[in-house]
Each structure stands twice: as C-alpha cells, then as structure tokens.
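Q: curious how this folds, go ahead:
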Amino acid sequence: MPAVRNVLVVGGGAAGAAAAILLAEGGVSVDLADLKPDVSALGSGITLQGNALRVLRELGVWEKVRAEGYAFDTLGLRAPDPAGTLIAELTDIRTGGPDLPATLGMYRPALARILLDRAATVGAKIRFSTRPTALDQDGDTVAVTFADGSTGRYDLVIGADGIRSWTRRAIGIDLEPQPVGMGIWRTFTRRPDSVTRTDLYYGGPAYIAGYCPTGPDSLYAYLVEDVGDRAGLTPDEALATMRELAGAYHGSWDEIRDRLTDPATVNYTAFESHVLDGPWNRGRVVLIGDAAHSCPPTLAQGAAQALEDASVLAGLLLRDTAVTGELWTEFTGRRLPRARTVVEASLQLTRWLLAHERGDVPGLMARVAHLVAEPA
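A: Here you go, the predicted structure:
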C-alpha cells in the first residue's frame, strides 16, 4: 500500500504532470490544479537531454515525444564570423542510456499536452483555472481551500508551481530567485534543412546565439544578452530587436532570421536562479521542480531535473507504506546535491560569459553529463 492515498499536485508543468502520472498509475487518487486555462505553456521550444528522456519513458510517453520532437546526438560550436564557421563538433553523452538519443528538441506546448493527456488517461483529475488559496496542515493531512470556494483534504500536497511558487510562500519558505544578469530572446519558427542539431555561437553582440530543431518542420532559436528592461517594447519592436541582434550571426542564422516575421513568436525572459538548501518539505507539503530550484538554461537541464524530482518522489511514496522522516531524508539526500550541482554548473557558465573569460565549457558540460547519466 502506498504511503499516501490521495494527493494534490499544484502546477501542471513537467514536474507536476510527471508526479501526477506516476502516483495515479500506482493507485493514488490525484487531483492536479493549474492556474492556466489550458495546456498552453510559455516559451517556444524545449531542449531535453537524455536523462529527461529516461523519465519520459518511465511515464509512458516516450514514443509520442519521439514522434513529435527531433532527436540528435551531436553539438556544434560555431564562430560568430561571416560564414558561421564550425569550430568543433562534439558527440554528446547519451545520459539516458544507449537506447535513447542524447538530446531531443520539441515544441514546449506539445510536451505539456502529451504529459497532461497521459495524466488524465491514467486517472488524475485535472482542474484548470484553479489555484489553492490556503493550506492548513493538521497531523497527517492537509486541508486545502481553492479560489472558487471549494475545499479538499489530502495526505500530501506537491508544490510544482514554478519559479514564483505560491506553495513555497504558503509554507513559510522565504526564498526568491535572484537575477543572474542575463536575458534571453526566444523564437519558434520553420526549420531550415541545414539545422539538424543544436549549434551554439559564443561571442559577438550576444553571449550565446543558438538553435535547436524541435520537429520535422520547426525549430527553437535563442539569443542571450545582458539583461535589460524589455517590458516596454511593443511586439513589433521586440521582433525588430531580436532580428537586429541575430544579424551578427550567419550560417543557418541567415535563414532563421529571414523567417522571423511574426511578432507573436518572440518572447524575452530574464535569467534567475535559486536552490532551496535543506529539506524541500514542510510537514505534508513538498516542493519539486522550479519551486525548489531553478537555473539559467545554459546547460538545458531545467526540465530534466524537474522530471527527476517527480520520479524520485513518486518512487519513494509508492515504495514506502508511510510518510516518515526517513522518507524525506532520503528524498532530500537523493535530489538536493544533484540539483545543486547542476545549478552551480549553469551559473559557472554564466559567470564565465559575463566576465568574457574563456572557461572550459566542454569540460563543464561533460562533467554534468557524466553526473546525470547515473539514474537519479
């Protein structure tokens, strides 16, 4: 018998949906509440490393993800010169195991839809446009009040509600993400035939100019710059700003830039980071994913670490027969050091870039890859 009978998951992103799937499959009654009105997700595309794909296979969605995404096994490093010269081609470590690709890119809303469809199929009850407004822990249960006035009582509440987590504040954790000093322009557009993997350009007016194929006909492209106040730009001004910044990069960027014509495909986000250093639970409420840790996307491990959180937590809850201090100690011990290492490595890369210092980027990437290749 699982350690919990019924669970509320707050947040329907990768971490929340994954936890809902695994617990519902294990016989737990799961409610998932998400503030959004549907499965749409902010952002253009997402890069999933092999360790993320390993969890997606555990969730029973790998075949659908593979069909909708674009898999590849190498990484290109290019120069910001008129030819976009290839400097190095690196063979990525297959961190999910030899039978999974090293990396897969896909449209972020497509991944959200696949995960939430799977959660509903295995029995999780999904409530959109819904959020909790109060948590009241009473012994072995948590009483929850929702914004629409409804209530529920649960054996456990999982806060998977992102970097601005309401749940984190509700359980008294005074921790907010801190700015890193960089911001990222992102877009989603048609894939040129020349783009068959991620290529990264370091240098020029942006710290990083990169792209990732996300499907047979689509890609996700991005430019990382010093953080700025971009909130006042109109959509047309945002598009023009990204096109101007992209003008310094060539090779496949020339085709990508020509296809940047729709302001609705462009968004800008400032990099922030935090790690909850200590137990991620307070009684019967636990945080996972970006609610517990976040990092710049310089190593493309954000979604992977969130999925791993959900996998480890669900595995412990389904393995044990009671929620104990030992369970929480094991969860913290398995997840905190790994997530902290990934966050610190992502921040190290941003520090090198901000200081215009030639750090050992391939070496840092390899060290993280070897770490996450070991199952969480």
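
Q: use CA for all of it now, contacts and neighbours both
A: Will do.

Q: where's Gly315 relative to Gly76, distance?
A: 36 Å (C-alpha to C-alpha, to the nearest Å).

Q: no, scratch that, I was asking about Ala120
A: The value you get for Ala120 to Gly76, if C-alpha to C-alpha is used, is 39 Å.

Q: repeat for Asp34
A: In this view, Asp34 and Gly76 are 37 Å apart by C-alpha to C-alpha.

Q: ditto for Ser150
A: Shown here: Ser150 relative to Gly76, a distance of 52 Å by C-alpha to C-alpha.

Q: neighbour count: these two, which is higher?
A: A direct count of neighbours by other C-alpha atoms under 10 Å for Ser150 and Gly76 places Gly76 higher, at 16 against 9.

Q: by contact count, what packs against the helix or strand containing the more buried one?
A: Secondary structure assignment for Gly76, by DSSP states H and E: strand 74-78. Packed against strand 74-78 by the contact rule (3 or more C-alpha pairs under 8 Å, 6 or more residues apart in numbering; DSSP states H and E) you find strand 86-91, strand 198-202.

Q: what's downstream of the last one, the next helix or strand?
A: It stands for strand 198-202. In the C-terminal direction, the helix or strand that comes right after strand 198-202 (DSSP H and E) is strand 208-215.

Q: burial measure for His42, as a count.
A: Just so we're on the same page, residue 42 is Leu rather than His. 9.

Q: export the helices and strands packed on strand 74-78 to JSON lines and append columns for distance to Lys64.
A: Shown next, in JSON lines, are these (distance: least, C-alpha to C-alpha, whole Å):
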{"stretch": "strand 86-91", "distance to Lys64": "25"}
{"stretch": "strand 198-202", "distance to Lys64": "21"}
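
Q: so which of those is nearest Arg367?
A: strand 86-91 (14.0 Å; C-alpha to C-alpha).

Q: got the buried residues for that closest one?
A: Leu86 (16 or more other C-alpha atoms under 10 Å).

Q: what inclination does that strand have with respect to strand 74-78?
A: 160 degrees (axes from the mean of the first three to the mean of the last three C-alpha atoms, to 10 degrees).

Q: contacting residues around strand 86-91?
A: 73-79 (C-alpha atoms under 8 Å, 6 or more residues apart in numbering).

Q: among those, which one is most surrounded by other residues?
A: Most neighbours among the contacts of strand 86-91, by other C-alpha under 10 Å: Arg78, with 23 neighbours.

Q: where do the helices of the chain begin and end?
A: Along the chain, counting by DSSP state H, helices occupy 14-25, 50-58, 62-68, 108-121, 166-170, 235-246, 252-258, 302-319, 325-354, 361-373.

Q: would you mark the buried spots in stretch 32-39?
A: Those would be 32-35, 39, for stretch 32-39 by 16+ other C-alpha under 10 Å.

Q: could you also give me the structure for this next sequence, so I can compare it with the first?
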Amino acid sequence: MTDAVPTRSVLVIGGGASGNAVAILLRRAGISVDLIEAKEDWNAAAGSGITLGGNALRVLRELGVWKQVEESGYAFSEVGITAVDGTVLHVAPDLRAGGDDLPATVGMQRPKLQQILIEAVRASGTTVRLGTTADSLEQDADGVLVRFSDGSSNRYDLVVAADGLNSATRAAIGITDRPEPTGMAIWRVAVPRPDSVTRTDLAYGGPAFIAGYCPTSDTTLYAYVVEKNRDRASIAPETYADEMRGLTSGYGGAWPAISAHITETSTINYTWFDRMLVEGSWHRGRVVLVGDAAHCCPPTIAQGAAMSLEDALVLAELLTGGDVWDDDLLQGYYERRMPRVRSVVEASVQIGRWQLDGVHDADIPGLMGRTMNMLKELP
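A: Below you'll find the model as predicted:
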C-alpha cells in the first residue's frame, strides 16, 4: 500500500479575471485553492464595459462559463470606421480569433462578466476571503508561508499574484517594474443602447483621438473617448459628465443619442493608458505573476482581458500537467507567454503613439489585422 500523495495548495492573490480563472482551473484538477481579495465587495468598481475578442471567449469556454457570457453579452462580427460626422466610411469583418465556432467579438457589461466568474469560483470549491491582503511572504525551497492582514497565516506550495496593475505582491518579491503612462487617457461610460448600434464603430480624429462604442447587451452599451492625458487632480470629479459630454458632442451618427445619457458623474470612469511588460521572468521562487501584475497595455486593440485570461489558462495547464513545480516550469510559463504578450503590448502602444505623433498615413488596420491573426493560434 502506497502513501497518499498530499494535495497541492495554491494561494491566489486578487479576484479579477486572471485570478478567478486560475482558481477555477486549478480546482478542477483537484488542487486546493484559497483566493484572497483586498476589497470587501468583490465586484466593486468593476467598470462600465468590456470588449472580448474570440481568443478571450475561447478561454471563457474552457472555464465553463461561455453559455452565461453568450446570454449576457452582445455578439457581433464586424467593426465600422466612421467620419466625425457619423458617416460610415468602412465596415470590416472582425477576425474570429477564437475559431469559427465562436463569435468574433462579444461586448459585455464588465460587472456582469465579473459576477459570472465570481459564481464559477464559488462553485469550484475555492475558499474565498474578502477584505484580506497578504502582509508577508516567507519562501523556502518547498513553499511559501503567508501571513494575512487578519492575523492568520498559512503555508502554500505556490502563490499566484493576480493583484493587478499596481501589484503589491510584485513589489514584495523584488520585481521593480511599474506601469508607465503612454500619454493618452480614456473616458468611459455605460448608457442605454440606441437601436442603430449593433457593432463597434470607431471615429479617429475630431475632438478626441478616438471616439467609439460597443454594445454590451440588448439594452446597454459602453461608450468611450480617448484624449491626451491630463493631470487627473486638475479634473474635479463632479465635472466628469460635462467633460465627457463636451468631447462626445462633436461627433455625429449615434453619438447625439449616446451623449444625451452622459449625465451622471458617478457612472463615468477616467483612466490613463499605461504600459508595462515585466522582462526576464514572471516569478521569484514560488510566487508567480499573472495578468496585469505582469503586463498591461492600452486598450487600443481590446486585448488586455484576453491576455490575462490566456495567462491563467497556460499557467494552470503547466501546473496541472507538471509533476514538479520548480523554476524550470515557471520559467517555461514566462517563455511561452512572452512573445505573444510582447506583440500585443507593442502593437497597442504603437497605435497610440501614431495618434499622439499625428502620423496620418499609419497602417493601423494592418497592424491590428496582423496582431489578431497571430492570436488565432492557441496560446
């Protein structure tokens, strides 16, 4: 009779898309998972809307939540380019990066996607602790002793840092990379969907660099305008609606109907675009980064969430298939992800740079097409 193999244990720090996905996939393989989230409200400030390309949908299907996503979101298969006055200049088919059996794109209310993932995490048997942070990580060759903000402690075979752009875990393990502003900023708002809006339309130029919208359900959409970043402290929050409406009022087509609903300051989000790509490796010992903790990019090709979800899928695949969780396995995760993520980050930043520099003959559609074609391949 052989001794039973002890169940491996993982702590996931952060309950966003990548952390939730890792937890679901590891629990499916029988690994013990604890997930901690600093916020008391797991779905607080989840944002207005999100555009999910086919490669993101492919991961969501693997997580077992595609049916809920399909029912809650708005699928479409083309993107329009318009003049500032709303005249449609070009309509192009969206590339089905997730395969022909999935839509090219689904727009969703971001809080709805987060709620779907939260429910899947809880159903997986993951132990969830909200309002909790990791105060210290003490590593040795076999694991990590974690001391928590509530005074408790536990030991894990691995810690997955999914705590976002300003990851405290990244800093705690000695990785000094930090997000850097790219020079642009975005205003976002969720509003009712006009009947005429059945896809994403983008206008380049006018009062802003980009004005666009994406349907997120039968009744909702999220709209956004991209401008040069400003000192956030100089914009009073109570003026957000006036600021955004002032920019959007310069556009025609569906924009007048959208702008009429930009009235509640509390529904508007203003965020700078950032860039970060951790080089060399995404782990130190038995602590490994996923998602925005390892990389971030402007949403100019709408791939931020997709890259985070792909990270989770690849890391979970390696962990559940590996007999030994060692430096070679975690370095292999980095080496498998890095070329793909680098291409997305560099393309996303380049599109913004062309606009900031006023390059009028830039091949934005060509760069986007090449990048999306690359993403058809499995991660």
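
Q: tell me, what residue is most central in the first structure?
A: Within the first structure, one residue has its C-alpha closest to the average C-alpha position: by C-alpha atoms, centre = their mean, that is Ala303, at 2.7 Å.

Q: contacting residues for the alignment partner in the second structure of that one?
A: Applying TM-score structural alignment, one finds that Ala303 of the first structure aligns to Ala305 in the second structure. Contacts for Ala305 of the second structure (C-alpha under 8 Å, 6+ apart) come out as 17, 52, 56, 291.

Q: any chance of those in CSV, plus neighbour count and distance to Asp163 of the second structure?
A: Formatted as CSV, these follow (neighbours: other C-alpha atoms under 10 Å; distance: C-alpha to C-alpha, whole Å):
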residue, neighbour count, distance to Asp163 of the second structure
Ala17, 21, 10
Leu52, 23, 21
Ala56, 23, 19
Gly291, 25, 8
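
Q: most widely separated two among the residues you listed?
A: Leu52 and Gly291 (15.2 Å).

Q: tell me which of the helices of the first structure sits nearest to Gly84 of the first structure.
A: helix 252-258 (7.8 Å).

Q: before we move on, the earlier item: out of the helices and strands packed on strand 74-78 of the first structure, which is closest to Ala373 of the first structure?
A: That would be strand 86-91 among these, by C-alpha to C-alpha, at 14.6 Å.

Q: closest to Tyr249 of the first structure out of the buried residues of stretch 32-39 of the first structure?
A: Among the buried residues of stretch 32-39 of the first structure, Val39 lies closest to Tyr249 of the first structure (C-alpha to C-alpha), at 33.8 Å.

Q: can I assume that closest one is in contact with Ile114?
A: No - under the criterion of C-alpha atoms under 8 Å, Val39 of the first structure makes no contact with Ile114, lying 9.3 Å away.

Q: excluding covalently adjacent residues, which one is nearest to the aligned partner of Arg191 of the first structure in the second structure?
A: Residue correspondence to the second structure (TM-score structural alignment): Arg191 of the first structure is matched to Arg193. Excluding its sequence neighbours, the residue lying closest to Arg193 of the second structure (C-alpha to C-alpha, 6 or more residues apart in numbering) is Thr220, at 4.4 Å.

Q: aligned to the one you found, what sits in the first structure?
A: Under the alignment (TM-score structural alignment), Thr220 of the second structure pairs with Ser218 of the first structure.

Q: can you report how many residues lie near that match?
A: 21.

Q: that one reaches Val195, doesn't it?
A: No - taking contacts as C-alpha under 8 Å, Ser218 of the first structure lies outside contact range of Val195: 9.7 Å.

Q: ok, the aligned residue in the second structure for Gly149 of the first structure to Thr133 of the second structure distance?
A: With the correspondence set by TM-score structural alignment, Gly149 of the first structure lines up against Gly151 in the second structure. Taking C-alpha to C-alpha as the measure, Gly151 of the second structure and Thr133 of the second structure are separated by 10 Å.

Q: so for these two, which residue has more residues nearby?
A: Neighbour totals were compared for Gly151 of the second structure and Thr133, and Thr133 leads with 21 against 9 (other C-alpha under 10 Å).

Q: the more buried one and Leu35 touch, don't they?
A: No - Thr133 of the second structure is beyond contact range of Leu35, at 10.1 Å (criterion: C-alpha under 8 Å).

Q: quick check: the match of Arg191 of the first structure vs Leu137 of the second structure, distance?
A: Using C-alpha to C-alpha, Arg193 of the second structure is found at 47 Å from Leu137 of the second structure.

Q: which of these two has more residues huddled nearby?
A: Shown here are Arg193 of the second structure and Leu137; by other C-alpha under 10 Å, Arg193 has more neighbours (22 against 19).

Q: was I right to think that one contacts Asp218?
A: Yes - here Arg193 of the second structure reaches Asp218: they are 7.3 Å apart, a contact under C-alpha under 8 Å.

Q: who's in contact with the aligned partner of Asn6 of the first structure in the second structure?
A: Taking TM-score structural alignment for the superposition, Asn6 of the first structure sits opposite Ser9 in the second structure. The neighbours of Ser9 of the second structure, taking C-alpha under 8 Å, 6+ apart as the test, are 31-34, 156-158.

Q: just give me the mean distance for the lengthiest strand in the second structure relative to the first structure.
A: The residue-count maximum for a strand in the second structure (DSSP state E) belongs to strand 180-192. The superposed strand 180-192 of the second structure is, by mean C-alpha distance after the TM-score superposition for the first structure, a mean 0.5 Å from where its aligned residues fall in the first structure.

Q: mind checking how far the aligned partner of Leu317 of the first structure in the second structure is from Val160 of the second structure?
A: The alignment partner of Leu317 of the first structure in the second structure, by TM-score structural alignment, is Leu319. Separation of Leu319 of the second structure from Val160 of the second structure (C-alpha to C-alpha) stands at 11 Å.

Q: and the two? Which one has more around it.
A: Comparing Leu319 of the second structure with Val160 by other C-alpha under 10 Å, the one with more neighbours is Val160, at 24 against 20.

Q: please say which position in the first structure that one maps to.
A: By TM-score structural alignment, Val160 of the second structure lines up with Ile158.

Q: you'd agree its match is up against Ile288?
A: Yes - with contact defined as C-alpha under 8 Å, Ile158 of the first structure counts as touching Ile288 (7.2 Å).
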